[in-house]
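*Asks:* Have a look at this prediction, sequence included:
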Amino acid sequence: MTFTSTSLQASFVVDLNVFKDDRGWFARTYCKDEFAQIGHDAEWVQMNHSFTSKKGTIRGMHFQLPPFEEIKMVRCISGAVYDVIIDLRKDSATFLQYFGTELSAGNRRMLYIPKGFAHGFQTLSDDAELIYHHSQFYKPGVESGIRYDDPVIGIQWPLQAVNVSERDLNHSLIDNNFKGI
């Protein structure tokens, strides 16, 4: 795997080293030793799989509150998405900045998301599927979110937003009272 730092400290785009032959291809998607080189020492305790049927759909921007912050790693295994993270760490030099990248079945790219980040995506194709690795169990009541169209963040989504859930539409906008997590 090749780890490339994003513009947000401690987050990485992870490109797989693919080995091909006449049968197809093979790639490793996780190696404890290789992830230790970027400072990852947490255990993956939960994996989730999402399917989104309609192009342009936005899911996010989700996070868990302290002390249940989680590290995530996301990979698109069918279709394509524009995957976005927001740095919510109050003491970070990149506080309230975002990073976005395309994840697709074709590019086999993953995004490593450290604690203290919100995460979401927009589907660039119909029938997009993502696999998520989590370092914390989902805890009802400690999840939160930032509105996908918050003007303070200013995410430039590639497509017009469609099919945004009621929950995601009801996330608060950032105001002067937001101090980060």
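*Replies:* Structure's in. What do you need? Numbers count the residues shown, from 1 in each chain.
*Asks:* okay, CA-based contacts and neighbour counts for the rest of this
*Replies:* OK.
*Asks:* how far is the host helix or strand of Ala118 from where the chain is centred?
*Replies:* Per DSSP states H and E: Ala118 is located in strand 117-123. Remark: strand 117-123 is offset 5 Å from the chain centroid, using Cα atoms, centre = their mean, to the nearest Å.
*Asks:* what angle sits between the helix or strand that comes right after that strand and strand 117-123?
*Replies:* Per DSSP H and E, the first helix or strand lying C-terminal to strand 117-123 is strand 128-134. In terms of direction (axes from the mean of the first three to the mean of the last three Cα atoms, to 10 degrees), strand 128-134 departs from strand 117-123 by 170 degrees.
*Asks:* alright, now check it against this:
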Amino acid sequence: MRYTETKLKGCFILEPTVFEDERGYFFESFNETKLTSILGYKPHFVQDNQSKSQFGVVRGLHLQGGEHAQAKLVRVVEGSVLDVAVDVRPGSPTFGQHISVELSADNKKQLFVPRGFLHGFSVLSEHAVFFYKCDNNYHKESEDGINPLDPQLAIDWQIPHERMILSQKDQKAQSFEGLRLKLI
């Protein structure tokens, strides 16, 4: 497995070793020992989630706060997405900065998103099946997030604005500045 730490400390792009032959392919999608070696600590995943979305869907930007914060290991099983992580760790030198990476069934890349990050994705293919592991259970009262189209972050979701599909919740979500004021 190859890995690259992004400009956001603790956020890693993981690329598995893929074995292909005339029968198809094989790769390890998760290996606790290898991930522990990369992260420097042992993650304890307690929940797996999967979603299917059509082209143009933008999900996010979401997080869970406090004791219910979640780290995530995300990947795409079918299709292609633009995956985005935004550092909102108070005191972080990269606070408010984001990275984006294309995750697809073809490239088999994964992204490890540590606790203290907003997370979201846009669907670039006709449809996509998105899968992720969480190191903390879902806790509705700890949900938070921002509008993914917030101009302060200026994220290029690689979807024409008129073709974007956002939930009512995400459309009405607070601004990045609103979240920043809650965190400081």
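*Replies:* Everything's here; your move. Note that the structure is a prediction, hence the values are computed from the model and not measured.
*Asks:* before we move on, back to that, the strand holding Ala118 of the first structure against the second structure, how far on average?
*Replies:* Comparison of strand 117-123 of the first structure with the second structure after fitting gives an average deviation of 0.4 Å (mean Cα distance after the TM-score superposition for the first structure).
*Asks:* Strands along the first structure, start to end?
*Replies:* Using DSSP state E, the strands found in the first structure span residues 2-5, 12-15, 19-21, 24-26, 46-52, 58-64, 72-78, 80-87, 98-104, 110-113, 117-123, 128-134, 143-145.
*Asks:* how much does the fifth one deviate in direction from strand 72-78?
*Replies:* What that stands for is strand 46-52 of the first structure. Angle of strand 46-52 of the first structure versus strand 72-78, following the same axes, to 10 degrees, is 40 degrees.
*Asks:* Over to the longest one?
*Replies:* Going by the same axes, to 10 degrees, strand 80-87 of the first structure is angled at 170 degrees with respect to strand 72-78.
*Asks:* buried sites along strand 80-87 of the first structure?
*Replies:* By 16 or more other Cα atoms under 10 Å, the buried positions in strand 80-87 of the first structure come out as Ala80, Val81, Tyr82, Asp83, Val84, Ile85, Ile86, Asp87.
*Asks:* hang on, isn't the fifth one packed against Gly100?
*Replies:* Yes. Between Val84 of the first structure and Gly100 there is a contact under Cα atoms under 8 Å: 4.2 Å.
*Asks:* Would you mind giving the strands of the first structure as CSV with distance to His171 of the first structure added?
*Replies:* Below are those laid out as CSV (distance: least, Cα to Cα, whole Å):
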stretch, distance to His171 of the first structure
strand 2-5, 29
strand 12-15, 26
strand 19-21, 43
strand 24-26, 40
strand 46-52, 20
strand 58-64, 8
strand 72-78, 20
strand 80-87, 14
strand 98-104, 17
strand 110-113, 20
strand 117-123, 12
strand 128-134, 22
strand 143-145, 6
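*Asks:* Which of these sits closest to Ser165 of the first structure?
*Replies:* Nearest to Ser165 of the first structure among the strands of the first structure is strand 58-64 (7.4 Å), distances taken as Cα to Cα.
*Asks:* Nearest to Asp33 of the first structure among the strands of the first structure would be which one?
*Replies:* Nearest to Asp33 of the first structure, of all these, is strand 2-5, at 12.9 Å by Cα to Cα.
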